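Peer 1: Pasted the sequence and its predicted model underneath.
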Amino acid sequence: MDSNIEPAFQAQLQQATVYDSQQQNGFNHEPHFDITPQEQQDTSQQQLAAQACASCRKQKRKCDKLIPQCSLCQRIGRRCDYSEENRVLPPSAEEFTSLRQEVAELKHLLSSNVLPSARANASTKSSSDVSMSNDSSPANFLSSIIPNGQSQQPAWPAPSSFPSLFFLDSSAFEYERFQIQVPHIRVPPGALAALGSSAELRLMIENFFSSVHTYFPIVSKIRLYQHLANPLHEPGAEVALLFMAMKLVSTELPEGSPPQTPVYQDVKSFYTYMEAQNGFSIQMLQGLLLISLYEYGHGIYPAAYLSIGNAARLGHAMGLHARDVPQMLPRCTTWTEQEERRRVWWAVLILDRISNIGHRGKPFASAEPSPDMHLPTDDAAWDRGQMLAAAPLSLSASQTIRASSFARACQSVHLAGKVCRHIDDKTTPLDYRFEEALQLHRTLKALVALLPTEAEGEDPTAGPTLCSSMAICYSALLTLYDAYGCSERLVPDAPETQLIMQQESIQGIAEICESVLLLCRKIRQRIELGEGLGRLSPMTIECIYEAGASYAWYLRETSEPRYAEKLAEVSQLLRLCERRWRVAGQYLHYIDEFWQYGCMGDTDPREYISVIEATEYQMISAIR
């Protein structure tokens, strides 16, 4: 691995052109038309271009080079382009010599301008902590390679061309069988410096796959390694963006430091740069999803909410949500690649739903998945690139059929999304509304009863766990029960199902809070047994907060010491989770504020137990 990663990235600065895979393989998606002898004879008396048009070169067709349009392009009604910028020629030996000299000069600039400034800001940091620039702007790094006097103001290069017909009239785009060429975007030199050496990059990748990948498996391990090991593949800017996002989300923050680190600012600037260059790819969306996960886990709002919406828009534009819509990406060539795209879209749905559980009244940014949409397959088999013989599992399949951990998370978040839609929809008739609430209650309870049984036999060190799935189900149930458990929200003259749902909600809150408490103990046990905080999913924290708020309410209403003990246990885990995800500290602050303005002031819940016991003793003494 060591010998393959660094040369692959150094090739960014040593290559003059990019060979498009479809051009090399000669894929032809257009009908075969040949130039007739009469047309060929007529061309001798007309003005000819210096070279064949781009379309004929790509499809390997004979071009008569007529100006302004060759006969073949005119006959089939396609755009004819003779521009020199589309020519793809192998670099000559002189060009390679010149490039080597420029690379040497560029390395000198990087070592003299970039790295010393980073060392001056933090002399004790390793190269893995190097930021892209002093002010986190890729444009400044692009301007650093321009000689003095040629540019007064730093500016990004001109964006790659994109066929606007894809968005203006997708029917015409599909009818003409046009294809979108994935643009080649130059990597800002600072991005390579921020990733560090090949050894540091290898350690970062291994750390990512052993931590974040266990609960958010959206990056194919085998495809990533194959891509880096193949000398014919040139890693582009989208791969560099993905690596920076992997580094961002898998790195634990130092205690007390804010989450808006220089690396976070760099990767956000890098994505903005990619977007300005009309970039799009599955790696770019994966990088954006990891950025969104980081922002969600650290409570960086409204950035997290907007980033998730941006990811949904990009996924819709590329056509990941359905197969029968216009596609921006080329057709998949392997099962592993198809599964990766499916997982990426499910990740969009997961982040979109869980970020709206506590943020009521807002529509989802992503479309509702269809019942026949396939769930992710076995996680370990996908990591190995091993296609299973079993038929894929659809979303409408029975919950009793065993599924992978990530598939369970997808099922859970689908039900959580239905709960959010149900609560926000105020237009449905009352009888249907309460029937739907009861149906959601029964479906979620059935899945909740199934998950702990499956989790008993899992090996936490071997792969993903079901903690995220259980936490999402608990959050959905507590959200549903909160909407129907309060007697003040009862609707007059409502059907009998309203009282049934209220009874189920009051009883269900206590039961689910106990289940969350068991989940807290399980998480704490795994952390203390050596698993650490690296594999702690931020998706588990929201249900812990809801349980803590419920115990705070129980304690205020009943003053029973057992609720103070449970609240203290939940608060301790939130403090532990804060070391990995800062949003846990924000949740804990809200619980503390509730107590401050509720009944306890600044008293610790464990200290409140003795206060209750002393008060009960005084009351008994007074009665006697």
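Peer 2: Sure thing, it's come through.

Peer 1: CA only for contacts and neighbour counts going forward, please
Peer 2: Noted.

Peer 1: Can you spell out which helices and strands pack onto the host helix or strand of Glu593?
Peer 2: In this assignment (DSSP states H and E), Glu593 forms part of helix 583-596. Applying 3 or more C-alpha pairs under 8 Å, 6 or more residues apart in numbering; DSSP states H and E, one finds that helix 583-596 makes contact with helix 541-558, helix 561-578.

Peer 1: Can you list the buried residues in the last one?
Peer 2: Using 16 or more other C-alpha atoms under 10 Å as the burial criterion, the residues of helix 561-578 that qualify are 561, 563-571, 573-578.

Peer 1: here's the one I want to compare it with:
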Amino acid sequence: MVNRQVVGIIKQTQLSIGDINARFFRHFHCWLPVISPRLFREEYECDSREPSADFSILLLAMCLLTACPARTTTLSPPMTLDALYLTTRMLFAQVQALIPASTRLVQAGLLIAAYEYACGRPQAAFISMGTCARMAHSMNLDRNTNLDKGLLLGTASRLKAVEEWNVWWGTVILERVILLELTHQGRSPMTKHPSLHSYLPSDLDYDRCLRALPSDVEPFEDPPRLSGVHSKNVTRFGRQAQATNLLDQVLSVLRMDMEIDQTISELRRLDAELQAFLAIMTIECGAQLGHYCGAMATAIRALVLVHQNILANTETTDTLLHQNSRAALETATKIMVDVAYHHITHLTPHNVDALPLCCSYNLRVAMDHIENQSRHFPGTQASKDLACLMALDRAFCMRWRTS
């Protein structure tokens, strides 16, 4: 029943299942790999039964993230992205009320929250994350021991355990990225951040799946841990997890009721850790500017938050501290400008999906900084940088913000 509804809805978007699969795993999946391409393909291609209700909703949520406005405004009958979003949310709620919590439902909820976040609706995304977190907790996806046991089993069971651990990490990461954009940043996350001894997540590599390798999980005997910042075999999503750990610490410090001096001391400690982390990623990236795009974006956003709060909570007479914070904000803005120039040069309107979903939020932080600086130090270069940031932001908003 649900599958037939979903198939009918997808037909109205003029996307094939193959289109959805390729677009999703080539773009969004790189930023938040919470679905194993191999397990997804095997479940979809299973001829013995009709796709389950939760799998069908997951497929519809993937369609929501991959359908483009240009494709959905000329249909008969019309299926706008807003209509597709409302339909997806409605069916998700219906299925959630009818069947027990499942990994597929949590994955679908994460994709819906990610869509809301990309569309500039962080409040709605935060509410959706609450649903995801409660389902994930009820299934014990937050237990690192599940992965320990899974790694000792055969390929299929091992892959399922790794996928579930990625789902938990995806829930932790997305919730904190969304929390950044809420008006009241003092809110605590519903999910508990994994400990420093926890395993890092996998990239669930789509290319390994296409090459028919035994698993889409990286072949490692001893999985890297969250504390292993200097480890050599950390995945892209693993770096994103490490960046989110630093962001989580920043948010935690800002929520604490401490003396200003103690708060500043903690923020300066985190500044040093963030800058060291960014230096490691810069060395690892080399010429591949976009390799750690999500992790870099999260770390830079955390760095900006640190120095905005240092400047807001210290006396202007503390010249050295203010100079250091202003220099850090300039560096963070310069990195975002460099990224914007790179994307404007190499991106076309058809592959804006390659950008992480936090793109627009970060761009606007950089634009605000340049505009504030330009009031005191106007210049041609600042105008060019601002124009570049605005151009990329427009491209992003044309893709996601339809209303």
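Peer 2: In hand now; what should we look at? Note that this is a predicted model, so its numbers are computed, not measured.

Peer 1: How alike are these chains, TM-score-wise?
Peer 2: Scored by TM-score structural alignment, normalised by the length of structure 2, the superposition of the two chains gives a TM-score of 0.86; 382 aligned residues with a C-alpha RMSD of 3.0 Å.

Peer 1: Of the buried residues of helix 561-578 of structure 1, which is the nearest to Pro217 of structure 1?
Peer 2: Cys577 (20.9 Å; C-alpha to C-alpha).

Peer 1: if I look at that closest one, how far off is Gly457 of structure 1?
Peer 2: Per C-alpha to C-alpha, to the nearest Å, Cys577 of structure 1 is found 25 Å from Gly457 of structure 1.

Peer 1: and if you look at Phe406 of structure 1?
Peer 2: On the measure of C-alpha to C-alpha, Phe406 of structure 1 and Gly457 of structure 1 end up 16 Å apart.

Peer 1: ok, these two, which is more surrounded?
Peer 2: Phe406 (27 against 8; other C-alpha atoms under 10 Å).

Peer 1: For the residue opposite the more buried one in structure 2 once aligned, which three-state class applies?
Peer 2: Aligned counterpart of Phe406 of structure 1 in structure 2: Phe237 (TM-score structural alignment). Following DSSP: H, G, I helix; E, B strand; the rest coil, the label given to Phe237 of structure 2 is helix.

Peer 1: who's in contact with Phe237 of structure 2?
Peer 2: 30-33, 200-203, 295 (C-alpha atoms under 8 Å, 6 or more residues apart in numbering).

Peer 1: Among those, name the ones in helices.
Peer 2: Those of these mapping onto helices are 30-31, 295, per DSSP state H.

Peer 1: mind giving me JSON lines with the residues you listed and columns for neighbour count and distance to His346 of structure 2?
Peer 2: Converted to JSON lines, those look like this (neighbours: other C-alpha atoms under 10 Å; distance: C-alpha to C-alpha, whole Å):
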{"residue": "Cys30", "neighbour count": "23", "distance to His346 of structure 2": "18"}
{"residue": "Trp31", "neighbour count": "23", "distance to His346 of structure 2": "19"}
{"residue": "Ala295", "neighbour count": "25", "distance to His346 of structure 2": "20"}
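
Peer 1: quick one: what's aligned to Leu517 of structure 1 in structure 2?
Peer 2: Checking TM-score structural alignment: Leu517 of structure 1 goes with Val337.

Peer 1: check contacts around its match.
Peer 2: Per C-alpha under 8 Å, 6+ apart, neighbours of Val337 of structure 2: 366, 385, 388-389.

Peer 1: And the furthest pair within those?
Peer 2: Ala366 and Cys388 (11.0 Å).

Peer 1: gap between Arg331 of structure 1 and Leu478 of structure 1?
Peer 2: 42 Å.

Peer 1: meant to ask about Ala240 of structure 1
Peer 2: 40 Å.

Peer 1: Mean per-residue distance, stretch 511-525 of structure 1 versus structure 2.
Peer 2: After superposition onto structure 2, the mean distance of stretch 511-525 of structure 1 to its aligned counterpart is 1.4 Å, using mean C-alpha distance after the TM-score superposition for structure 1.

Peer 1: Give the buried residues for that stretch.
Peer 2: Those would be 512-513, 515-517, 519-520, 523-524, for stretch 511-525 of structure 1 by 16+ other C-alpha under 10 Å.

Peer 1: Using TSV, please lay out these together with distance to Ala397 of structure 1 and secondary structure.
Peer 2: Conversion of those to TSV gives the following (distance: C-alpha to C-alpha, whole Å; DSSP: H, G, I helix; E, B strand; the rest coil):
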residue	distance to Ala397 of structure 1	secondary structure
Ile512	25	helix
Cys513	28	helix
Ser515	26	helix
Val516	27	helix
Leu517	30	helix
Leu519	26	helix
Cys520	30	helix
Ile523	29	helix
Arg524	33	helix
